[in-house]
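>>> Below is the structure, and that's it, no one-letter string:
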């Protein structure tokens, strides 16, 4: 949502509200870092945190005001959108979730819901209640096997395939990806072998912010994105991941395709029920997984 609406604001020649938001997050994160460094007696780290935050925030403010004009090329606006939105991922992790790193899963879930509501309200304040569309990155249509597809749709499919392939290679072949998987499986064990869970969390939120921003930029030309669009789209992705089992990239991709196909077919005959049909898919999947998974009593474990 932030990605698509930030680009739409730049298209209108406006300075998006996400600039003030990311600067505010940077300020809060810097204060937290300085307090932590001073408690540890490391004044040099505290000074470096302030210096880097001042340089980064000032550069971001200057670049945004210099390039926010309506005549800026589209690719420059896309890069500026990524520069404004992607840093919100690690900053939100530092401000909201890292202080709760020892909390229970229930507390983290409640914090996530509260953060979602806060971001939705900020989206309404920044961009208004009206939805917006962004210009297509590729104009025209293509004929493939007797089917007419827009070049924008092909671009979405291509970028999605590259992202899935990149994630599979990242988690399966790189040291950082394996460290991230290890932290997700067992945080204490990862810490014992030298992996910093805080760094892994920041990396996870950075990847999520990057993929979320790219997704918003790619679907912005196809549908009108509003301040409350992110939750519904993300929830459908979650249904696809649940169908895939949350552990397999190919299965999650197949689940996502299944969700999209069912929603598309339901739009023709039962358009008013399409959301209900999509979200009902999760019930038999959860029931089947519950029945097929072996359960152990706590005493046996």
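Yes, it's here. All of these numbers come straight from a predicted model, not from anything done at the bench. Numbering: from 1, shown residues only.

>>> Please make it C-alpha for all contacts and neighbour counts, starting now.
OK.

>>> Near residue 193, how many other residues are there?
If you count neighbours by other CA atoms under 10 Å, residue 193 ends up with 10.

>>> Look up how far residue 101 lies from it.
18 Å (CA to CA, to the nearest Å).

>>> let's bring in a second model and compare:
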């Protein structure tokens, strides 16, 4: 390996690591707020890339029908809970409107957009809104009824949600793979290395989003409410913070981050209906580096995962995923020796 190849692999690792960093932060956020290990995080990535690809081809994305299906199931769930708890109809209707207005509106706009060749940036925004709207619906249907369950039970539910979303992805998108066009197709020569505009967009977008998340948690009331829920759910509830709203907000942010990651990685990776699983799993490895609690350590772990992925693909491409996932073993061993807490709900 000469210096030119090393530089190319380094750039590739940083670009992939930026995406893994976003996914790792989303997993840390969801776990801190809801105690859910979000295994289906990768499905938001796949849905986003496939939705944009369908819009580019002038076809109606399967995400439209998925959003309407989840919205219909949410309406039925809210009506059932309203009858069971004898809740007044205005409250039930308001809750249904809060949960379903955005998914239905986003699905309608996406349906209209599929018949027109709108600019790529506008199609990306539509994709972001539609996939983000799936987050609170998934939380309401699968996780909110079990919000006080153990971490192990929530993990089992996450596995079930993952397989369900993968199956729905096969139904709504088919088994064919797609690749989306880059948002910036320029290229720049830096010495003997060529840097693509898409790599620059990926790194800058990831950095800007990380900064925005820092300001959100540090300066806004909603961010402080999420931090309070992450620190002490019962204490936050006693202080008037709705843990249900916090859970939906966390899932909305995770879905947005996953959708953005799908747009960023779509031009460099051929995406299929289950292609988001490995990408999300590498984000999970990054989150483990941060102990599912530290955002900076998760970002650092993501960059390490990206570099391992890139360099191992050169040295031993057949075993690159094995090498990446094996890196988690010493981290888990170290944490098992240093962590004195044994109660999984703590």
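Perfect, I can see it now. On a predicted model such as this, the values are computed, not experimentally measured, just so you know.

>>> contacting residues around the closest residue to residue 50 of the first structure other than its chain neighbours?
Ranked by CA to CA, 6 or more residues apart in numbering and with sequence neighbours excluded, the top spatial neighbour of residue 50 of the first structure is residue 30, at 6.4 Å. Residue 30 of the first structure makes contact with 49-50, 53 under the criterion CA atoms under 8 Å, 6 or more residues apart in numbering.

>>> check which helix or strand covers residue 30 of the first structure.
Counting by DSSP states H and E, the element that carries residue 30 of the first structure is helix 18-39.

>>> what's the answer for residue 268 of the first structure, then?
Short version, using DSSP H and E: residue 268 of the first structure is in helix 249-269.

>>> against the second structure, where does that helix fall?
Aligned by TM-score structural alignment, helix 249-269 of the first structure falls on residues 295-315 of the second structure.

>>> Tell me which residues are up against that stretch.
Residues contacting stretch 295-315 of the second structure (CA under 8 Å, 6+ apart): 9-10, 12-18, 20-22, 24-25, 28, 282-283, 285-292, 319-321, 323-324.

>>> Likewise for stretch 100-107 of the first structure?
In contact with stretch 100-107 of the first structure (CA under 8 Å, 6+ apart) are residues residue 108.

>>> do you know how far the residue nearest the centre of the second structure is from residue 289 of the second structure?
Centroid-nearest residue in the second structure, with CA atoms, centre = their mean: residue 258, separated by 2.8 Å. The gap separating residue 258 of the second structure from residue 289 of the second structure is 19 Å, by CA to CA.

>>> Over to residue 128 of the second structure?
Counting by CA to CA, the gap from residue 128 of the second structure to residue 289 of the second structure is 28 Å.

>>> Run through the helices of the stretch 151-300 of the first structure in chain order.
Along the stretch 151-300 of the first structure, the segments classed as helices by DSSP state H, counting those that start in this stretch run 151-173, 175-185, 187-192, 197-219, 229-244, 249-269, 274-280, 282-292.

>>> Give the aligned equivalent of residue 80 of the second structure in the first structure.
So, by TM-score structural alignment, residue 80 of the second structure is matched to residue 35.

>>> what's the closest non-adjacent residue to its match?
Nearest to residue 35 of the first structure is residue 46, by CA to CA, 6+ apart, at 7.7 Å.

>>> next one: residue 14 of the first structure
In space, residue 14 of the first structure is closest to residue 68, 6.0 Å off (CA to CA, 6+ apart).

>>> Same question for residue 251 of the second structure.
residue 135 (4.9 Å).

>>> give me the number of residues near the alignment partner in the first structure of that neighbour?
Residue correspondence to the first structure (TM-score structural alignment): residue 135 of the second structure is matched to residue 89. For residue 89 of the first structure, the neighbour count with other CA under 10 Å is 21.

>>> Stretch 325-345 of the second structure: which residues count as buried?
Across stretch 325-345 of the second structure, burial judged by 16 or more other CA atoms under 10 Å covers 325, 328.

>>> From the chain's centroid, how far away is stretch 182-194 of the first structure?
Relative to the centre of its chain, stretch 182-194 of the first structure is centred 23 Å away, using CA atoms, centre = their mean, to the nearest Å.

>>> no wait, stretch 49-63 of the first structure
Averaging C-alpha positions (CA atoms, centre = their mean) puts stretch 49-63 of the first structure 23 Å from its chain's average.

>>> Have a look at how far, on average, it is from the second structure.
Superposing on the second structure and averaging over aligned pairs (mean CA distance after the TM-score superposition for the first structure), stretch 49-63 of the first structure comes out at 5.3 Å.

>>> Touching, the residue nearest to residue 35 of the first structure and residue 29? I think so.
No - if you go by CA atoms under 8 Å, residue 46 of the first structure and residue 29 don't touch, sitting 11.8 Å apart.

>>> Overlap in contacts, the two.
Joint contacts of residue 46 of the first structure and residue 29 (CA under 8 Å, 6+ apart) do not exist.

>>> hmm, back to that, how close does the match of residue 135 of the second structure get to residue 96 of the first structure?
11 Å.

>>> Check which helix or strand the residue nearest to residue 251 of the second structure maps to.
Applying DSSP H and E, one finds residue 135 of the second structure within helix 120-138.

>>> Now the helix or strand just after that helix on the first structure. Mean distance?
Tracing the chain C-terminally past helix 120-138 of the second structure and defining elements by DSSP H and E, one meets helix 151-173 next. Superposing on the first structure places helix 151-173 of the second structure at an average distance of 0.9 Å from its equivalents, by mean CA distance after the TM-score superposition for the first structure.

>>> Please identify the buried residues of helix 151-173 of the second structure?
Using 16+ other CA under 10 Å as the test for burial, helix 151-173 of the second structure gives 151, 154-155, 157-158, 161-162, 165-166, 168-169, 172-173.

>>> Chain neighbours aside, what residue packs nearest to residue 335 of the second structure?
Residue 335 of the second structure's closest residue in space is residue 291 (CA to CA, 6+ apart), at 7.9 Å.
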